[in-house]
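1. Here is a sequence together with a model predicted from it:
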Amino acid sequence: MKRKASAVWNGTGKEGKGHLNTQSGALKDLPYSFHTRFENEDGKAGTNPEELIGAAHAGCYAMALSFALNGAGFTAEELKVDAVVHLEKEEVGFGVPKVDLKLDATIPDISEEKFMELANDAKKNCPISKLFKAEITLDANLK
């Protein structure tokens, strides 16, 4: 299975602007820029890659935990996951050294021990968590 997204950028890094699109159409010409990434804390002017990674990680984790719970004989009434992606200045450029996941779960008839076991396993094994260790390939073409 493959999923596709695209980005188009015009201009310089600081003054330029771009837009994002996804195969599903969930994102269609969604704007992003230096301003929306580094200066606009409320996020109303557009998105940024870290916000999108956070949404992807929160969604993936919730789904992975739901499957793990089901496999162990439990069904969650609700899994609310917040992801905070830390973007920090490094010696050269920026990096993402940490993602904080916060889970608020309502799961009937599960012990705290079993809940923590499954929650930690899902954190380790959801595909987006694994992404940070993935091989990244590049097919670069200059027109």
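-> In hand now; what should we look at?

2. CA atoms for contacts and neighbours, from now on please.
-> Noted.

3. Checking Asn120 next. Helix, strand or coil?
-> Counting by DSSP: H, G, I helix; E, B strand; the rest coil, the backbone at Asn120 sits in helix.

4. Which strands and helices lie in contact with the helix or strand encompassing His86?
-> Assigned by DSSP states H and E, His86 falls within strand 78-89. On a contact count with 3 or more Cα pairs under 8 Å, 6 or more residues apart in numbering; DSSP states H and E, strand 78-89 meets helix 49-71, strand 94-106.

5. Relative to Glu117, which of the ones you listed is closest?
-> Nearest of the helices and strands packed on strand 78-89 to Glu117, taken as Cα to Cα: helix 49-71 at 10.0 Å.

6. quick one: that closest one to strand 94-106, angle?
-> Put simply, helix 49-71 runs at 40 degrees to strand 94-106, going by axes from the mean of the first three to the mean of the last three Cα atoms, to 10 degrees.

7. quick one: helix 49-71 to chain centroid distance?
-> Mean-position distance between helix 49-71 and its chain equals 8 Å (Cα atoms, centre = their mean, to the nearest Å).

8. before we move on, the earlier item: kindly reformat the helices and strands packed on strand 78-89 as TSV containing mean neighbour count and distance to Leu118.
-> Formatted as TSV, the helices and strands packed on strand 78-89 follow (neighbours: other Cα atoms under 10 Å; distance: least, Cα to Cα, whole Å):
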stretch	mean neighbour count	distance to Leu118
helix 49-71	18	6
strand 94-106	13	12
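
9. try this one side by side with the last:
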Amino acid sequence: MSEKKASVHWEGGGKAGQGQISTETEALQKYPYGFASRFGDDRKGTNPEEILGAAHAACFTMAFSFAADKAGFATERVDTTASVRLTQQGEGFLIDRIALTLKAKVPGMDEATFQKLAADAKANCPLSKALAAVPEITLSATLVQ
């Protein structure tokens, strides 16, 4: 069993406020975020959707690599991008889509096995399961030779 922690400190109100995100491992330490980094063009801070995308991509990638190992294939290179879309819904917001894009080099693996393992990893990684309320999670998987 594993339990990881992250914390946020926020000062000020809604649009004018500023927050800092920290993680137990200190990978993020008082990392800034706020309205402008979430809804505007501030590239100095992060936002919850970007962090969620990174977490989902990391979890899915690891699940795919483990599945390839179990099937007898060593992954040489696996690159994943997760695009998280936040849309306005009434007075609030909703994450309505996460698009995973996988490019992997797995020597000896055929296309059918690759697509099956990628789809299984998408369905079964812990973050995909936790994000089951997202209406659309897509996967585009490319086997690189």
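-> Looks like it arrived, so ask away. Here the structure is a predicted model, which is why all the values come from computation and not from measurement.

10. quick revisit: could the helices and strands packed on strand 78-89 of the first structure go into TSV alongside distance to Glu78 of the first structure?
-> Formatted as TSV, those follow (distance: least, Cα to Cα, whole Å):
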stretch	distance to Glu78 of the first structure
helix 49-71	9
strand 94-106	5
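
11. right, and those - which one's nearest Asp121 of the first structure?
-> With Cα to Cα as the criterion, Asp121 of the first structure lies closest to helix 49-71 of these, at 8.1 Å.

12. by contact count, what packs against that closest one?
-> strand 78-89, helix 112-125, helix 127-131.

13. Can you check which of the ones you listed gets nearest to Leu30 of the first structure?
-> Here strand 78-89 is closest among those (Cα to Cα), at 19.6 Å.

14. Pull the contacting residues for the most centrally placed residue in the first structure.
-> In the first structure, the C-alpha nearest the mean C-alpha coordinate belongs to Ile53, at 2.5 Å (Cα atoms, centre = their mean). Counting by Cα atoms under 8 Å, 6 or more residues apart in numbering, Ile53 of the first structure touches Val85.

15. Go again with 10 Å.
-> If you count contacts by Cα atoms under 10 Å, 6 or more residues apart in numbering, Ile53 of the first structure has them with Gly59, Ala83, Val84, Val85, Val99, Ile128.

16. My read is that the fifth one contacts Ser129, right?
-> Yes: with contact defined as Cα atoms under 10 Å, Val99 of the first structure and Ser129 form a contacting pair (9.4 Å).

17. joint contacts of these two?
-> Taking Cα under 10 Å, 6+ apart as the criterion, Val99 of the first structure and Ser129 both touch His57.

18. still on that earlier bit, adding mean neighbour count and distance to Gly95 of the first structure, write the helices and strands packed on helix 49-71 of the first structure out as a markdown table.
-> As requested, these are exported to a markdown table (neighbours: other Cα under 10 Å; distance: least, Cα to Cα, whole Å):
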| stretch | mean neighbour count | distance to Gly95 of the first structure |
| --- | --- | --- |
| strand 78-89 | 15 | 6 |
| helix 112-125 | 15 | 21 |
| helix 127-131 | 15 | 15 |
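
19. will you turn these into TSV that also has distance to Ala105 of the first structure?
-> Formatted as TSV, these follow (distance: least, Cα to Cα, whole Å):
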stretch	distance to Ala105 of the first structure
strand 78-89	5
helix 112-125	9
helix 127-131	19
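
20. Looking at those, spot the one closest to Ala64 of the first structure.
-> Nearest of these (Cα to Cα): helix 112-125, 5.6 Å.

21. and the closest one, what does it pack onto?
-> Counting contacts by 3 or more Cα pairs under 10 Å, 6 or more residues apart in numbering; DSSP states H and E, helix 112-125 of the first structure packs against helix 49-71, strand 94-106, helix 127-131.
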